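Peer 1: After the sequence you'll find the predicted model.
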Amino acid sequence: MAVAAKWAFCAFLGIMLLHILAILLFTRGFLLTRSELSQYSHCSDVDESPCFSPPRDQTSNGSCWNKPVVDRLVIIVLDAIRFDFVAPSTFFAEKKPWMDKLQVLHEFASQNRSSRIFKAIADPPTTSLQRLKGLTTGGLPTFIDVGNSFGAPAIVEDNLIHQLVQNGTRVVMMGDDTWIQLFPHPFVKSYPFPSFT
């Protein structure tokens, strides 16, 4: 009887250790966290780069960016929309009821050479917060970011919005209030709408 109890205790202890190891591996591997660098790139970083040989002249507004090709740029990000709702589908042979319903974007892209439609494929789980962080910082979103979707902290690392504002570009936002959560200050004007409506 004592031997059976000893084996039962050892089996229980082994199972508990196995569970602890599994939880540790899961949290270290699946729920990755990112280290955010609070530094921003500047024009002086170009001179220090071993990959860049000729020094660039700064433009008239003091930035090290090339002169813009266009005066204004409008970027429309449509989150959680089927691509064949915007552009004609090549997947289905026959036209489905939802296809090609937002024709204004497709017409604009086909008539005007300065317009483009891009398709982004996101791996699940996906939230607006994760996609916006990925688009603006160039980083890969993590599963742990899903928990931050309801009250996201402001982005403190280098990002596209910061670089545009730093180089004298006026940035206006209209849309999901997640943008305001991530970037509370840089917009000249903002027209946020609640995310969950």
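Peer 2: Everything's here; your move.
Peer 1: make it CA atoms for all contacts and neighbour counts henceforth
Peer 2: Noted.
Peer 1: excluding its backbone neighbours, what's nearest residue 145?
Peer 2: residue 130 (6.4 Å; CA to CA, 6 or more residues apart in numbering).
Peer 1: check which helix or strand covers the one you found.
Peer 2: Following DSSP states H and E, one finds residue 130 within helix 128-137.
Peer 1: What of residue 117?
Peer 2: For residue 117, there is no enclosing helix or strand under DSSP H and E.
Peer 1: okay but it is in contact with residue 109, surely?
Peer 2: Yes: counting by CA atoms under 8 Å, residue 109 is a contact partner of residue 117 at 6.7 Å.
Peer 1: also this one, for the comparison:
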Amino acid sequence: MGAAVAGWTVAAVLLQVAGLSLFLYGFFPVKPTLRGFSGAESYRVPSCGSVSAGEQEPALPPDQLRSLYRELSGIPPVYDRLVLMVIDGLPAEFVLGRGRKPPSKKMMESMPYTQSLLAGCKAAGYHAKAAPPTVTMPRLKAMVSGAIGGFLDVAFNFNTQAFLEDNLLDQLHMIGLKLVMLGDETWIKLFPTLFTRQDGVSSFYESANITGTTSQKASRPNMGMYFRFCL
């Protein structure tokens, strides 16, 4: 009798372990990494029979890639410098309101410059819906590559590794633009060799005041500057 009970107990434990493993495998799938970056073929107008199947175009220097990019876009550059400012933890209703209602007067007075741009049709405000999880690292990956994060990214967020898939920042770097980063060190962990200059702040140091050095760093000549502020 005792042996039978022990056997059923072992079988039940094994069944639970198998069920838990199946659940974890289905609920936390590991997304395969598509290494590599698109080359000169992405900067040309698609055509039939221009390149044989399986044949890759030779790598081009940054100045030629930049010329191809401008020729394909057909839009001449107006500015030679871009500042991308990402404010983490800013609810959309603080700027755009909620439920088709404008934000409160107190919220509008707290961000007068942003509200003036929206009121003067010099900026477009909209809600961007993101699938969970919405922690820092998956957000940044989605912004620069369009990749959809998984639930397992919550664990990877605390041990961020270099991002090896095709993305916007690497493409800008390939055409010769210089990138400078000031803010959350997650950017540096994702792109450790990309920035010409960098000044990272820990994601957990939310009281960090890094705005004081912004004007000093922005005064140096750069083609692109990327900032991420922790609020």
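Peer 2: Sure thing, it's come through. This structure is a prediction, so every number in the text was calculated from the model and none was measured.
Peer 1: average offset between the helix holding residue 130 of structure 1 and structure 2?
Peer 2: In the superposition with structure 2, the average deviation recorded for helix 128-137 of structure 1 is 1.2 Å (mean CA distance after the TM-score superposition for structure 1).
Peer 1: Give the aligned range of that helix in structure 2.
Peer 2: Aligned using TM-score structural alignment, helix 128-137 of structure 1 spans residues 136-145 in structure 2.
Peer 1: What of stretch 159-177 of structure 1?
Peer 2: Counting by TM-score structural alignment, stretch 159-177 of structure 1 corresponds to 167-185 in structure 2.
Peer 1: How about residues contacting the matching stretch?
Peer 2: Residues from elsewhere that reach stretch 167-185 of structure 2 (CA atoms under 8 Å, 6 or more residues apart in numbering): 37, 61-66, 144-145, 187-188, 194-203, 210, 214, 222-230.
Peer 1: residue contacts, residue 65 of structure 2?
Peer 2: So residue 65 of structure 2 contacts 40, 43, 174-175 (CA under 8 Å, 6+ apart).
Peer 1: and the two most separated of these?
Peer 2: Pairwise distances across those peak at 11.9 Å for 43 and 174 (criterion: CA to CA).
Peer 1: Now do the spatially most central residue of structure 1 against residue 140 of structure 1, distance only.
Peer 2: By CA atoms, centre = their mean, structure 1 has its centre lying nearest to residue 134, at 2.1 Å. For residue 134 of structure 1, the distance to residue 140 of structure 1 equals 6 Å [CA to CA, to the nearest Å].
Peer 1: ok, now residue 42 of structure 1?
Peer 2: Residue 42 of structure 1 sits 22 Å away from residue 140 of structure 1, going by CA to CA.
Peer 1: Same check on residue 29 of structure 1?
Peer 2: Separation of residue 29 of structure 1 from residue 140 of structure 1 (CA to CA) stands at 15 Å.
Peer 1: swap in residue 147 of structure 1?
Peer 2: On the measure of CA to CA, residue 147 of structure 1 and residue 140 of structure 1 end up 16 Å apart.
Peer 1: all strands for structure 1, in order.
Peer 2: For structure 1, strands defined by DSSP state E occupy the ranges 172-176, 189-193.
Peer 1: show me what contacts residue 110 of structure 2?
Peer 2: Applying CA under 8 Å, 6+ apart, no residues qualify as near residue 110 of structure 2.
Peer 1: Who are the packing partners of the helix ranked longest in structure 1?
Peer 2: Ranked by number of residues, the top helix in structure 1 under DSSP state H is helix 2-29. On a contact count with 3 or more CA pairs under 8 Å, 6 or more residues apart in numbering; DSSP states H and E, helix 2-29 of structure 1 meets no helix or strand.
Peer 1: how deep is residue 138 of structure 1 tucked in, by neighbour count?
Peer 2: For residue 138 of structure 1, the tally of surrounding residues (other CA atoms under 10 Å) stands at 13.
Peer 1: how close does it sit to residue 157 of structure 1?
Peer 2: 10 Å.
Peer 1: same check, this time on residue 103 of structure 1
Peer 2: Residue 103 of structure 1 is 37 Å from residue 157 of structure 1, where distance means CA to CA.
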